[in-house]
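A.B. asks: Sequence below, structure please.
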Amino acid sequence: MRVLLSGYDSRGGVEPLVALAMKVREHGVEVRVCAPPDEEFARRLAGVGVEMVPVGQAVRPLVTGAKPPTAKGLPERAAELIAAQFAAGADGCDAVVATGLVPAVAAARSVAELRGIPYLYATFQQLTLPTPHHPPRLTHAGLSLPPETDNRALWKLEAQNIDGLFKKALDTQRAAHGLPPVDSVLGYVLGDRPLLASDPILDPWQETADLGVVQTGAWIVPDDRPLPAELEAFLNAGEPPVYAGFGSTTPRGAQVAIEVIHAQGRRAVVGQGWAGLGLADDRDDCFDCFVIGEVNHQALFRRCAAVVHHGGAGTTTTATRSGAPQVVVAQHGDQPYWAGRVAELGIGAAHDGPVPTVESLSAALETALAARPRAAAVAASIRTDGADVAAKLVLDAMK
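C.D. replies: I've put the predicted structure just below:
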């Protein structure tokens, strides 16, 4: 038996699939992962012995601006992604689990329908799930919320927006494969029992009759890699540093984080990320700052006085599990939501806006550092069995 895990997303959306793949494989089931053709995704999956099927365009050049934008609109780009996902197929697979961008997920479910195999949708935060308890973001059409207070009405509008952007391309591909048009792209993507792969402390889901959500807990890969010897030496040479890194985002004003850490007389560990964050040219001889690439964040964050980051779901969960207080400088997407959750839980600070200044980030870091006792207490409550729970649900769906 074989499961196809499909995730057209950045690193934060692909990494949880690695966790699920490893757990599914422990049950004697083969796994294949559809992901963007970025070299780091291929290397990551090869490192755990999981087959990868590349689909669509590489994500990193699009996110970092290394690849200039085309004149094509979102519907046209989505049509290309849908066609690529259909072409990737699910040959030899017995179930599909899909996450990531809506058009890719809709195509992945269509492939499952074409093959007559079970399908499950997964999301790593609840913002994509229709519920009367919160409004949609309406990001797909670039719209702001209208003066409407009923969340169900807003979700209906969101479904219409998604249909306007993606339904024509999806139905065209489905027709070419002998499948009927879908009634609603959003409803089709969600399926009967969406999986919410987030921690119930960080992302508490309120039950609703509108949707049968199963919250599994976050899908986390246990990381036992040792830290590089040079980083270990740096950590052992003084007080716990403040970590600053922004993952696959390219935030404006990121260099301010290094200035603030030094201004407060603290040592720094700087994660380069996709933005290539590092020391300014005139700070190359700074002895109390260490620049890193890919390392074990689970081990590193436990050694840090605080973690300054962009607020991706994975980074927020890892930092929370470590017990390190956080400063979240949210940029877009679900990041403002995670920033708000960090502040509400009292385990750190949500920076006000995406562009920090020395003054604003200094105040946020001071707030976070004072939250260390609370952060340590919450860390003990974070679940670690999410991927195992999800793997069993996938296997049950295949019976």
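
A.B. asks: alpha carbons only for contacts and neighbour counts from here, please
C.D. replies: Will do.

A.B. asks: Name the residues of stretch 209-226 that are buried.
C.D. replies: The neighbour-count check on stretch 209-226 (16 or more other Cα atoms under 10 Å) flags Val213, Val214, Gln215, Thr216, Gly217, Ala218, Trp219, Ile220, Val221 as buried.

A.B. asks: now the end-to-end length of it.
C.D. replies: Stretch 209-226 has an end-to-end distance of 46 Å (Cα to Cα, to the nearest Å).

A.B. asks: residues in contact with it?
C.D. replies: Contacts to stretch 209-226, defined as Cα atoms under 8 Å, 6 or more residues apart in numbering, come from residues 15-20, 124, 130-131, 192-200, 205, 207, 296, 298-299, 317, 383-387, 389-390.

A.B. asks: Try it again at 7 Å.
C.D. replies: 16, 19-20, 131, 192-200, 296, 298, 383-387, 389-390 (Cα atoms under 7 Å, 6 or more residues apart in numbering).

A.B. asks: So how do I select the buried members of these in PyMOL?
C.D. replies: Per 16+ other Cα under 10 Å, the buried members of these correspond to this PyMOL selection:
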select buried, resi 16+19+20+131+194+195+196+197+198+199+200+298+383+384+386+387+389+390
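
A.B. asks: run this one through as well so I can compare:
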Amino acid sequence: MRVLLSTIGSRGDVQPLVALALQLRAVGQEVRLCAPPDFQDWSERLGIPMTPIGHEVRNAVPLGSPGTPVQLSPERRRQLAEATVVTQFETIAAAAEGCDVIVAATALQIAARSLAEVMGIPYVFVAYCPTVLPSPFHAPPIMPLPGGQPLTPANADKRELWAANRQRFNDAFGAVLNSHRASLGLAPVNDVRSHIFTDRPWLAADPVLAPWPDPADPVGFQTGAWMMVDERPLSPELETFLDGGEPPVYFGFGSMSAPQDLGQVMVQAARALGRRAIVSRGWAELSTVDDEPDCLVIGDVDHQALFKRVAAVVHHGGAGTTTAAARAGAPQVIVPQIYDQHYWAERIDRLGLGAAHPAGAPTTDSLTSALKHTLQPSVGARARSIAAGVRTDGTEAAARCLMTVGTRNPS
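C.D. replies: Below is the predicted model of the structure:
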């Protein structure tokens, strides 16, 4: 079986597909990846053929200040929507040639299902978080559609929010999607979001951390999170730092943008509580306030190996980082900015695994307060208890099911 795994987004969107690709390859399947060019070298080092799509996301227009999407004119929104759909139809069509199934991750996969229809092969949509998928039990995420959307009040009517979410998809992509479908001899769609998601989407999220909220209307398949097995050793410098005192606090914002002084705020919050700090540079190129020996700046690292040895993990709330910290039994502080990060912050708070920092840029005082709560022994004990129940077989479950899907006729 030959599988195309397709996504558009940052590392948090790409890495789960890489994890699934490695699992599929381990059981003898052929896999291709279609993702932004930022990840081509990484993918090919792992032996996964990749077709780059679009521009580098690392150098894309920033989101603005944390938690506040950039506001664009209607004309610019239309231009961006048309451009991404044109690119998707061209690039994914080439990448999918000869494939038996297409797996699309993230909500902006506008073209993949139509191309699967033309090719006569199955199509699977996967979300990494429940809140991506419509349900009256939760509000939509902060969508990365051109123009963005503001945070919604906690008491807002969720059905109305989802109706507005559906309309945003239709307004942004309906005309250009149906234009391409017409050129391929396909019937128009009147609900772009449902067309992308299908009526049986997969949910690649852990059932303990992120259960589907509606047993009366289940998703197609909840596999568990797709986490990479990373066998890289920690660097000698990092090992020396970890062995040099009490467990430090890890700080990282992944592939998010961040205020220039965020690294300094992080270190100051740790010092206010008498803690050492590890700061991950990430795409924001975070740095520290000085060269004192109580803090260390690191690059890419095996989170599973590191998180087992830290006192707490302070991060942006990406699905992968949240799950990795939970699996390691590390208490968390989540500083959410966009999309599903608000959901993960709320879940970590509700499960007693740490603190949800208010959205936006943290201050030394606000981060110190959240971290002080999270470093309580009771929170650490709760995190270690929950860790035992977090699944580790998400990619295996997905691969088994996908091999069955790939032998069926598309619905």
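
A.B. asks: looking at this, Val314 of structure 2 is in a strand?
C.D. replies: Yes - assessed with DSSP: H, G, I helix; E, B strand; the rest coil, Val314 of structure 2 lies in a strand.

A.B. asks: That one matches what in structure 1?
C.D. replies: The equivalent of Val314 of structure 2 in structure 1 is Val308 (alignment by TM-score structural alignment).

A.B. asks: distance of that match from Val33 of structure 1?
C.D. replies: Distance, Val308 of structure 1 to Val33 of structure 1, using Cα to Cα: 31 Å.

A.B. asks: Same drill for the two, tell me which one is more crowded.
C.D. replies: More crowded of Val308 of structure 1 and Val33, by other Cα atoms under 10 Å: Val308, with 28 against 25.

A.B. asks: Now for the more buried one: which residues touch it?
C.D. replies: Tyr243, Ala244, Gly245, Gln326, Val327, Val328.

A.B. asks: What strand or helix carries the first one?
C.D. replies: Element membership for Tyr243 of structure 1, per DSSP states H and E: strand 242-245.

A.B. asks: so how far is that strand from its chain's centroid?
C.D. replies: Chain-centre distance of strand 242-245 of structure 1: 19 Å, with Cα atoms, centre = their mean, to the nearest Å.

A.B. asks: what do you get for stretch 209-225 of structure 1?
C.D. replies: Offset of stretch 209-225 of structure 1 from its chain centre (Cα atoms, centre = their mean): 12 Å.

A.B. asks: How far does it stretch from one end to the other?
C.D. replies: Its first and final residues considered, stretch 209-225 of structure 1 spans 43 Å by Cα to Cα.

A.B. asks: same check, this time on stretch 342-361 of structure 2
C.D. replies: 14 Å.

A.B. asks: corresponding residues in structure 1 for that stretch?
C.D. replies: Going by TM-score structural alignment, stretch 342-361 of structure 2 sits over residues 336-355 in structure 1.

A.B. asks: got the buried residues for that stretch?
C.D. replies: For stretch 336-355 of structure 1, by 16+ other Cα under 10 Å, it's 336-343, 346-351, 354-355.

A.B. asks: same question, stretch 155-169 of structure 2
C.D. replies: Quick answer for stretch 155-169 of structure 2 (16+ other Cα under 10 Å): Lys158, Arg159, Leu161, Trp162, Asn165, Arg166, Gln167, Arg168, Phe169.
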